[in-house]
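**Student:** Show me how the following folds:
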Amino acid sequence: MSSLIKLELARVLRNRKFMFFSVIYPSVIFLLASNQNGTDGKVAGTGLTVAAYVMVSMASFGALTAVLMGNSERIAKERESGWVRQLRLTPLPGRGYVLAKTASAAVVSLPSIVVVFLIAAAVRDVRLDAWQWVALTGAIWAGSLVFAALGVAIGYLASGDAVRPITMIIYFGLSILGGLWFPVSGFPRWLQDIADWLPTHAYAALGQAIEQSRAPHAKDIAVLAVSFALFTGGAAWLYRKDTLKA
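**Tutor:** The predicted model follows:
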């Protein structure tokens, strides 16, 4: 499996357009969004400044972009090209394939997180303790594994022609409803109740808890853990199902 991970990393890092999009895109949105109503204004119900709140949201969004968009489309194309069929001739189990894809995608998400943090500190004057920067990076990076597994599942669920629109719907739906673009406090009550159970909302909440110097809610950790188990299990099941069809 380690050989497959190395191969996946080499292939992704050679895709300069994807790397540029996944790293620069969230940083640009951060600069635009954090400039609304002043960077020192407080986000209701959090005690965080606009800049600090948007920083975590856009770092999470950048990681989501890297792992979800990259995995789903790449896997759908690999299925059509016959690459996956070749892998089935090896002893690699379904869970090994899923874990290799998930791990390689997570490595790609790290630059998008770091760049947002650097811009936030240099341009928007976001100041945190050293331990908070380290904890934020680790939490958002580890949390991206949930969506990397989702990307693998989508790649096996959709055909090459349908994977992009399906991924975009899920991508923007999770981002917007999960509060990565707008604070969920501005949503109607019924929509806030839905957002509370979305993995993207729990994902951003981890970072916000670190910024507030408090422990994350057990509910948010549970939502992410259950989501990871469901997405990973679903991806492995779809891999095996696709194998039987071949």
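**Student:** hey, let's count contacts and neighbours off CA atoms from now on
**Tutor:** Noted.
**Student:** who does whichever strand or helix holds residue 228 touch, helix- and strand-wise?
**Tutor:** Using DSSP states H and E, residue 228 falls within helix 218-245. Here helix 218-245 is seen to pack against helix 94-123, helix 130-157, helix 199-211 when contacts are counted using 3 or more CA pairs under 8 Å, 6 or more residues apart in numbering; DSSP states H and E.
**Student:** Tell me the buried residues in it?
**Tutor:** For helix 218-245, a neighbour-count test (16 or more other CA atoms under 10 Å) marks 220-221, 223-224, 227-228, 230-240 as buried.
**Student:** Repeat that for stretch 18-31.
**Tutor:** By 16+ other CA under 10 Å, the buried positions in stretch 18-31 come out as 18-19, 22-27, 29-31.
**Student:** May I see the helices and strands packed on helix 218-245 organised as JSON lines, with distance to residue 46 and mean neighbour count added?
**Tutor:** Shown next, in JSON lines, are the helices and strands packed on helix 218-245 (distance: least, CA to CA, whole Å; neighbours: other CA atoms under 10 Å):
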{"stretch": "helix 94-123", "distance to residue 46": "18", "mean neighbour count": "21"}
{"stretch": "helix 130-157", "distance to residue 46": "16", "mean neighbour count": "23"}
{"stretch": "helix 199-211", "distance to residue 46": "8", "mean neighbour count": "24"}
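**Student:** now those in TSV, with distance to residue 51?
**Tutor:** Listed next are those as TSV, based on distance: least, CA to CA, whole Å:
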stretch	distance to residue 51
helix 94-123	7
helix 130-157	15
helix 199-211	12
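**Student:** Tell me which of those sits nearest to residue 55.
**Tutor:** Judged by CA to CA, the one of the helices and strands packed on helix 218-245 that comes nearest to residue 55 is helix 94-123, at 6.4 Å.
**Student:** Hey, what's the angle from that closest one to helix 218-245? Just curious.
**Tutor:** With axes from the mean of the first three to the mean of the last three CA atoms, to 10 degrees defining the directions, helix 94-123 sits at 140 degrees from helix 218-245.
**Student:** and helix 94-123, what does it pack onto?
**Tutor:** Where contact means 3+ CA pairs under 8 Å, 6+ apart, helix 94-123 is packed against helix 2-13, helix 16-33, helix 50-64, helix 70-81, helix 130-157, helix 218-245.
**Student:** and this one, so I can compare the two:
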Amino acid sequence: MKTLVKLEIARTLRNKKFVFFSVLYPVLLYVLIAGGASEDELVKGTKLTLPLLMMVSMASFGAITAVLVGNSEKIAKEREKGWVRQLRLTALPGRGYVAAKVASASVVSLPSILAVFAVAAAVKHVRLDAWQWAALTGSIWAGSIVFAALGVAIGYLATGDAVRPITFIIYFALAILGGLWMPTTTFPQWLQDIAAWTPTHAYAALGQAIEVGDAPHLKDVSLLFAYLVLFAGGAAWLYRKDTRKA
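**Tutor:** Modelled structure (predicted):
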């Protein structure tokens, strides 16, 4: 499985388009949204300035791009080309293939997180304690596994032609509803109530709690864990279903 993980990482890093969208795109969005914002004024309904709020949001957005979009498209295309079927003929167990996809996606999500942090510190003078930087990196990186599992599930659900539109509809809907592009405090109350139960909202909330010096809230951690069980369970069921078809 280690060999497959290394292969997946190498293939991903050679994809310049993927690197742009997962690393540079979130950085550009951060500069566009927070570049001209006040470094002192708090966003209404929060304890954070817009540069701090969007730093976590864009780091999370970049990580989701790496693990969700990358996984779903690659798996759907590999199924279509027969690569997954060939792997089933080797000694690699099915769970090994899925684990390799999740692990490799999680590894390549790290540069997108660090790039946003670096730009926030350089351009908007974001300053945090060392433990906060470490905790932010760890929580956003670990939380991306939830969306990696979702990417695997979509990859087994959709065909090669349909996977991109399906993925991007889910991707943008989760980003918008979760408040990754704009604070959810700007939403109507009914939409805020819905957004509070999305995985992206809970994901961003982990980092936002750390930025104000608190531990991540139990509700957000529990919600993310529930989504991980749901997405991973769905991926496992779809994998078994795909195996029976083969």
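**Student:** For the helices and strands packed on helix 94-123 of the first structure, could you give me a markdown table that also reports distance to residue 120 of the first structure?
**Tutor:** Shown next, in a markdown table, are these (distance: least, CA to CA, whole Å):
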| stretch | distance to residue 120 of the first structure |
| --- | --- |
| helix 2-13 | 25 |
| helix 16-33 | 8 |
| helix 50-64 | 6 |
| helix 70-81 | 25 |
| helix 130-157 | 11 |
| helix 218-245 | 25 |
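**Student:** any idea how far stretch 54-64 of the second structure is from the chain center?
**Tutor:** Counting by CA atoms, centre = their mean, to the nearest Å, stretch 54-64 of the second structure is centred 8 Å from the centre of its parent chain.
**Student:** Determine which residue lies closest to the centroid of the second structure.
**Tutor:** Centroid check for the second structure by CA atoms, centre = their mean gives residue 64 as the closest residue, at 1.8 Å.
**Student:** which residues does that residue contact?
**Tutor:** Contact analysis of residue 64 of the second structure by CA atoms under 8 Å, 6 or more residues apart in numbering lists 109, 144, 147-148.
**Student:** Tabulate those (JSON lines), appending distance to residue 210 of the second structure.
**Tutor:** Shown next, in JSON lines, are these (distance: CA to CA, whole Å):
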{"residue": "109", "distance to residue 210 of the second structure": "20"}
{"residue": "144", "distance to residue 210 of the second structure": "17"}
{"residue": "147", "distance to residue 210 of the second structure": "21"}
{"residue": "148", "distance to residue 210 of the second structure": "23"}
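**Student:** Widest-spaced pair of the residues you listed?
**Tutor:** Using CA to CA, the contacts of residue 64 of the second structure span at most 11.1 Å, a distance reached by 109 and 147.
**Student:** got any residues that touch both of those two?
**Tutor:** By CA under 8 Å, 6+ apart, residue 109 of the second structure and residue 147 have these common neighbours: 64, 67.
**Student:** Report the mean deviation for stretch 138-145 of the second structure after fitting onto the first structure.
**Tutor:** With mean CA distance after the TM-score superposition for the first structure, stretch 138-145 of the second structure departs from the first structure by a mean of 0.5 Å once superposed.
**Student:** From the chain's centre, how far out is that stretch? Work that out for me.
**Tutor:** Offset of stretch 138-145 of the second structure from its chain centre (CA atoms, centre = their mean): 8 Å.
**Student:** Stretch 134-144 of the second structure too?
**Tutor:** 11 Å.
**Student:** Same check on stretch 232-246 of the second structure?
**Tutor:** Distance of stretch 232-246 of the second structure from its chain centroid, counting by CA atoms, centre = their mean, is 22 Å.
**Student:** again, but for stretch 32-50 of the second structure
**Tutor:** Distance, centroid of stretch 32-50 of the second structure to centroid of chain: 23 Å (CA atoms, centre = their mean).
**Student:** next one: stretch 174-191 of the second structure
**Tutor:** 17 Å.
**Student:** what sits up against it?
**Tutor:** Contacts of stretch 174-191 of the second structure (CA under 8 Å, 6+ apart): 44-45, 53-54, 57-58, 60-61, 192, 194-196, 198-202, 204.
**Student:** do that again at 10 Å, thanks
**Tutor:** With CA atoms under 10 Å, 6 or more residues apart in numbering as the test, stretch 174-191 of the second structure has contacts from 29-30, 33, 43-46, 50, 53-61, 64-65, 168-169, 172, 192-205.
**Student:** Buried members of those residues into PyMOL, please.
**Tutor:** In PyMOL, this line selects whichever of these come out buried by 16+ other CA under 10 Å:
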select buried, resi 29+30+43+50+53+54+55+56+57+58+59+60+61+64+65+192+195+196+197+198+199+200+201+202+203+204+205
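**Student:** What about the second structure, which residue is the most distant from its middle?
**Tutor:** Distance to centre of the second structure, CA atoms, centre = their mean, peaks at residue 89 (31.2 Å).
**Student:** Distance check, the spatially closest residue to residue 159 of the second structure that is not a sequence neighbour against residue 243 of the second structure.
**Tutor:** In space, and not counting its chain neighbours, residue 159 of the second structure is closest to residue 76: 5.7 Å by CA to CA, 6 or more residues apart in numbering. Remark: distance between residue 76 of the second structure and residue 243 of the second structure (CA to CA, to the nearest Å) = 14 Å.
**Student:** cool, and residue 45 of the second structure?
**Tutor:** Counting by CA to CA, the separation of residue 45 of the second structure from residue 243 of the second structure is 49 Å.
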